[in-house]
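A.B. asks: All I have is the shape, not the residue letters:
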């Protein structure tokens, strides 16, 4: 497939489906051929990324992501993206071994927030693995933003939404989400980054306000622009 963007997805499937929908709906197109060519690899058997980071056992997800990225590279993709924030911990190790660019959802999101809200306090709602690895904290600080991460009790609510609700095909627990939102407000956050693609599903399903910034939406925009298409 000529000039395709390679997408490593399946982490989880609902998020990958939403990403494809975002790209399709936001590409200015009058016919099929005007859309972005994508080669989507839904690797649902990918080992758990958060568990690997917390346990310090990186080999399984690292090797699988390397295999997937090389597969997409081999089949002519012009760039690769990953629809999982936590997986970026491993992709940061892998990208220098690829011959095609890796478009980082995390770096692009930090740049976008900095352009809209310079110097602001930004909440990071993410998996324990993403938080522990400091992926968004470092990216935000590099853009002169102030990251805020939840305390242990609120972080449990975030993990509950990700693993016990969305990954199990269940809707957002609204009472739990209200606790999360209240904590972000009390911390004085100007914006909230939904730094896990399962949380992107919640934003879409619950029609959350623009106070919540979805990194997957930002990545979709970058993919459209990288492909030489117009974002609408």
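C.D. replies: Now that the structure is in, tell me what you want to look at. Everything numeric here is computed off the predicted structure, so don't read it as measured data.
A.B. asks: C-alpha from now on. contacts and neighbour counts both.
C.D. replies: Will do.
A.B. asks: Next, find the distance separating the spatially closest residue to residue 60 that is not a sequence neighbour from residue 39.
C.D. replies: Excluding its sequence neighbours, the residue lying closest to residue 60 (CA to CA, 6 or more residues apart in numbering) is residue 47, at 6.5 Å. Residue 47 is 21 Å from residue 39, where distance means CA to CA, to the nearest Å.
A.B. asks: A strand includes residue 183, no?
C.D. replies: No. Using DSSP: H, G, I helix; E, B strand; the rest coil, the assignment for residue 183 is helix, not a strand.
A.B. asks: OK, contacts around it?
C.D. replies: Residues near residue 183 by CA atoms under 8 Å, 6 or more residues apart in numbering: 150, 154.
A.B. asks: would you say residue 7 is within a strand?
C.D. replies: Yes. Using three-state DSSP, the assignment for residue 7 is a strand.
A.B. asks: Tell me if I am right that residue 172 is in a strand.
C.D. replies: No. Read with three-state DSSP, residue 172 is coil and lies in no strand.
A.B. asks: elements contacting the longest helix seen in the chain?
C.D. replies: Using DSSP state H, we find that the single longest helix of the chain is helix 59-74. Judged by 3 or more CA pairs under 8 Å, 6 or more residues apart in numbering; DSSP states H and E, helix 59-74 is in contact with strand 5-9, helix 49-55, strand 79-82, helix 88-94.
A.B. asks: which is the next helix or strand following the first one?
C.D. replies: Beyond strand 5-9 on the C-terminal side, the first helix or strand identified by DSSP states H and E is helix 13-26.
A.B. asks: Pasting the second one now:
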């Protein structure tokens, strides 16, 4: 019997969904094509409004319904376990409605939670870290997607000052000339420098490690360490959780040593 079909809901932005599929490939132990997990990527960017604009009240277009529609369609195509390639889409005003719809129309589909999988993995990937820095969209900050879960798990957390959040990080993602969404195939030096600068700020605030809490950010920062801090890619964390769910014997072990905190 073939393993269950993994589904990735992309389009938020399109490059982030492709990147999550790449993470699944990278995190799979394989010597042949046939060793890999079956994966379906569905990327309907034109159907799903911007999550941050909705959460901040700048738009009345609720992304929950089209996200749920896409996941129901994926379940109809045979997907049994899925992930959404967007951190901000996990904010409660969006995800609560999505889960209600899935419970009614696709109860067989299990949706893994990117933020919860990331927080659960920290003890293994950054042993010794006690203070976690968070980079993300304004929607992710407004609804405390990471802060509340990190504190519940026993971590302290820090976020950049408002000026850095609203201009340095936001512009790295959204600016229409140099931002990552505008240049996903060739990230501009300006966007990368903005992110590095924000990591530097978090380091100076006492962070031991930094979560890149927007799926665009790892497109610009591929390094395991930035400014001496381990950087965590949530897309990789949920990719590993998906492999563990369907082909656990194929999950690549963490490198030894892992992303230990440098003190």
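C.D. replies: Received, thanks. All figures in this text were calculated on a predicted structure; none of them were measured in a lab.
A.B. asks: After superposition, what's the TM-score here?
C.D. replies: For this chain pair, the superposition-based TM-score is 0.91 by TM-score structural alignment, normalised by the length of structure 1; 230 aligned residues with a CA RMSD of 2.1 Å.
A.B. asks: out of the helices and strands packed on helix 59-74 of structure 1, nearest to residue 32 of structure 1?
C.D. replies: Comparing the helices and strands packed on helix 59-74 of structure 1 against residue 32 of structure 1 with CA to CA, the closest turns out to be strand 5-9 (16.0 Å).
A.B. asks: Okay, strands next: where are they in the stretch 101-250 of structure 2?
C.D. replies: Using DSSP state E, counting those that start in this stretch, the strands assigned to the stretch 101-250 of structure 2 run over residues 110-111, 131-136, 156-158, 209-213, 225-226, 229-232.
A.B. asks: to the chain's geometric centre, what's the distance from the fifth one?
C.D. replies: Averaging C-alpha positions (CA atoms, centre = their mean, to the nearest Å) puts strand 225-226 of structure 2 18 Å from its chain's average.
A.B. asks: repeat for the third one
C.D. replies: The chain centroid and the centroid of strand 156-158 of structure 2 are separated by 18 Å, computed with CA atoms, centre = their mean.
A.B. asks: elements contacting it?
C.D. replies: Under the contact rule (3+ CA pairs under 8 Å, 6+ apart), strand 156-158 of structure 2 is packed against strand 131-136, helix 147-152.
A.B. asks: Go through the last one and flag the buried ones.
C.D. replies: Okay, so that is helix 147-152 of structure 2. Neighbour counts over helix 147-152 of structure 2 (16 or more other CA atoms under 10 Å) mark 147, 149-150 as buried.
A.B. asks: mind putting the helices and strands packed on strand 156-158 of structure 2 in JSON lines, distance to residue 15 of structure 2 included?
C.D. replies: What follows is these, written out as JSON lines (distance: least, CA to CA, whole Å):
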{"stretch": "strand 131-136", "distance to residue 15 of structure 2": "17"}
{"stretch": "helix 147-152", "distance to residue 15 of structure 2": "26"}
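A.B. asks: Nearest to residue 107 of structure 2, out of the ones you listed?
C.D. replies: So among these, helix 147-152 is nearest, using CA to CA, at 25.4 Å.
A.B. asks: tell me, that closest one lands on which residues of structure 1?
C.D. replies: Across structure 1, the stretch matching helix 147-152 of structure 2 (TM-score structural alignment) is residues 137-142.
A.B. asks: distance from that stretch to structure 2 after superposition?
C.D. replies: For stretch 137-142 of structure 1, the mean deviation from structure 2 after alignment is 1.5 Å (mean CA distance after the TM-score superposition for structure 1).
A.B. asks: got it, and stretch 65-73 of structure 1?
C.D. replies: Averaged out, stretch 65-73 of structure 1 is 1.0 Å away (mean CA distance after the TM-score superposition for structure 1).
A.B. asks: How many neighbouring residues does the counterpart of residue 195 of structure 2 in structure 1 have?
C.D. replies: Taking TM-score structural alignment, the alignment pairs residue 195 of structure 2 with residue 177 from structure 1. When neighbours are defined as other CA atoms under 10 Å, residue 177 of structure 1 has 17 of them.
A.B. asks: Tell me how far residue 177 of structure 1 lies from residue 201 of structure 1.
C.D. replies: 13 Å.
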